[in-house]
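Participant: Here's a sequence, model it:
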Amino acid sequence: MNRAYFVTGTDTEVGKTTVSAGLLQAARRAGLSTLGAKPIASGCERTARGLRNSDAVALIAESTITLPYEAINPLAFEPAIAPHIAAREAGVTLSVDALVPAMQHVLAQQAGFTLVEGAGGWRVPLAGQSNFSDLAMALRLPVILVVGVRLGCINHALLTAEAIARDGLVLAGWVANIVDPQTSRLEENLATLSERLPAPCLGRVPYLNEASAAAVADYLALGELA
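Facilitator: Down below sits the predicted model:
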């Protein structure tokens, strides 16, 4: 069975790529072919081969199926700012209709486990009134939510889960990524998330000094995916 998911987060800088790379690594350990994509990325570096994004590169490193970089990350912007602002400054219109064929090409590779990673949170703006969530809706992908565990994460997680359900998509699972190891009442916060989020927890990733895909995968369980 080929499984594909859209990865979103409760906010920016909550470890979406760290967790995505870990999930791909876990799928590889389970004997699945893997493929990760980053449709839009800001904060890219100029190289001899063009703009390259470290998040996209991390996903490629954990993918067993090889595609050209531009197929994995079709829209790359240099400034490390909100994608819609970076696109506006570059004179590019962020169109969901333009991204859908690129991501359908990724999905058409029929990897055993495919991830399409968003940018920031669920309602990150694109052009006009469209949002990144519209791409997930157009692709009809179930969603994996990365919860950056820190003060305020419960509210962010529950609101994101409500928005995903309102958009008609399935929350397939969530990952607790502890971005602030000093979070007060950590266990109580995690218990509340487990009680209230309508999906299984795929793992609890502690704060790691070196969050490699292999290290993160040790804390993840794909078998819990809805």
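Participant: contacts and neighbour counts: CA atoms only from here.
Facilitator: Will do.
Participant: Which residues does the helix or strand harbouring residue 18 contact?
Facilitator: Element membership of residue 18 [criterion: DSSP states H and E] is helix 16-29. Outside helix 16-29, the residues that touch it by Cα atoms under 8 Å, 6 or more residues apart in numbering are 7-9, 33-36, 55, 58-59, 62-64, 113-115, 117, 146, 175, 177, 211-218, 220-222.
Participant: Now that helix: buried residues?
Facilitator: 16-28 (16 or more other Cα atoms under 10 Å).
Participant: try stretch 176-189
Facilitator: 176, 177, 178, 179, 189.
Participant: List the contacts of the first one.
Facilitator: When contacts are counted by Cα under 8 Å, 6+ apart, residue 176 is found next to 146, 147, 148, 149, 190, 201, 203, 204, 205.
Participant: this one next, for a side-by-side:
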Amino acid sequence: MLEQPGARGVFVVGTDTGVGKTLIAAGLLHAFARRRARVVGMKPVAAGAVPDPDTRGDGWASEDALALRAASTLRVSAALDNPVLLPEPLSPHLAAARTGQRISVDALVESYHALAAQADAVVVEGAGGLLVPLSDDATGADLARALGLPLLLVVGLRLGCLNHALLTAEAIAARGLVLAGWVANRIDPAMSCVDDNIATLQRRLPAPLWADVPHGALNARHLPFNETLIDDFLAR
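Facilitator: The predicted model follows:
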């Protein structure tokens, strides 16, 4: 799939839930903002709502969407940067069914294009892992494919991450998607041989390492992205 014309976009996907996608996506927005004037984050589907201090929506918001908004330079409506907000923190297809909704990939793509028309760069954060169900017949991978965006894979470094990362990379390739790069996020300080695991992934994943994020990193503005890779990506 080729990326649609307009703003430069990237789809951030994780090896699993809880691997730090939001932190990485926000960090990427800050990195893009040092190079482009109008950058914006998008959380197409969020499951789990909290009171919204900004009151742009109906009084509720996703914590992930709030973090992406804080890192964005472009202010947009909640209907564009988080078109589907579900109250319960469940798999999206289950959370949607419990509210009588059905998530439409086509509608999410329309929201993305409306958002991208206003921006120089867009960072889209997926929900959970690549194959998380969005409906009975669509997954996060189907959304990534419909958007036509390259993917950035966030690998949460913990026991089992090699298998999760390599399986995800195979699933990306099997669907004709482009893996632009990956991020090593050291989420487990007790993990053994962490540097050896990163080296293994560098040899086996068919894309460059964009960042090696230390455990406990909380400031998205200062994540250690490879500046050359960021420049190259935005220049394409």
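Participant: Same check for the contacts of residue 176 of structure 1, but in structure 2.
Facilitator: For the contacts of residue 176 of structure 1, the aligned pairs still in contact in structure 2 (both residues aligned by TM-score structural alignment, their matches' Cα atoms under 8 Å) are 146, 147, 148, 149, 190, 201, 203, 204, 205.
Participant: Export the residues you listed as CSV, with columns for distance to residue 96 of structure 1, secondary structure and neighbour count.
Facilitator: Formatted as CSV, these follow (distance: Cα to Cα, whole Å; DSSP: H, G, I helix; E, B strand; the rest coil; neighbours: other Cα atoms under 10 Å):
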residue, distance to residue 96 of structure 1, secondary structure, neighbour count
146, 22, strand, 27
147, 25, strand, 27
148, 26, strand, 26
149, 30, strand, 28
190, 34, helix, 17
201, 29, strand, 24
203, 31, strand, 20
204, 32, strand, 19
205, 32, strand, 24
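Participant: ok, so of the buried residues of helix 16-29 of structure 1, who is nearest residue 41 of structure 1?
Facilitator: residue 17 (11.5 Å; Cα to Cα).
Participant: Closest one of the contacts of residue 176 of structure 1 to residue 95 of structure 1?
Facilitator: Of the contacts of residue 176 of structure 1, the one sitting nearest to residue 95 of structure 1 (Cα to Cα) turns out to be residue 146, at 24.7 Å.
Participant: what angle sits between the strand of greatest length in structure 2 and helix 21-33?
Facilitator: Across structure 2, the longest stretch assigned as strand under DSSP state E is strand 121-129. Counting by axes from the mean of the first three to the mean of the last three Cα atoms, to 10 degrees, strand 121-129 of structure 2 points 170 degrees away from the direction of helix 21-33.
Participant: Quick one: residues in contact with strand 121-129 of structure 2.
Facilitator: Contacts for strand 121-129 of structure 2 (Cα under 8 Å, 6+ apart): 7-18, 21-22, 25, 28-29, 32, 36, 38-46, 91-92, 116, 140.
Participant: same thing but at 7 Å, please
Facilitator: 7-17, 21-22, 25, 29, 38-43, 45-46, 116, 140 (Cα atoms under 7 Å, 6 or more residues apart in numbering).
Participant: How about stretch 81-88 of structure 1?
Facilitator: Contacts with stretch 81-88 of structure 1, where a contact means Cα under 7 Å, 6+ apart, come from 41, 42, 43, 77, 79, 93, 94, 125, 126, 127.
Participant: do that again at 8 Å, thanks
Facilitator: With Cα under 8 Å, 6+ apart as the criterion, stretch 81-88 of structure 1 contacts 40-43, 77-80, 93-94, 119, 124-127.
Participant: Find me the equivalent region of it in structure 2.
Facilitator: Using TM-score structural alignment, stretch 81-88 of structure 1 lines up with residues 90-97 of structure 2.
Participant: Repeat that for stretch 55-64 of structure 1.
Facilitator: Going by TM-score structural alignment: stretch 55-64 of structure 1 matches residues 64-73.
Participant: where do the helices sit along structure 2?
Facilitator: Per DSSP state H, structure 2 carries helices over the ranges 21-33, 63-71, 78-81, 92-97, 105-116, 140-147, 161-174, 194-204, 227-235.
Participant: need the contact list for the residue of structure 1 positioned farthest from its centre.
Facilitator: Here structure 1 reaches farthest from its C-alpha mean at residue 48, the gap being 27.1 Å by Cα atoms, centre = their mean. Residues in contact with residue 48 of structure 1 (Cα under 8 Å, 6+ apart): none are found.
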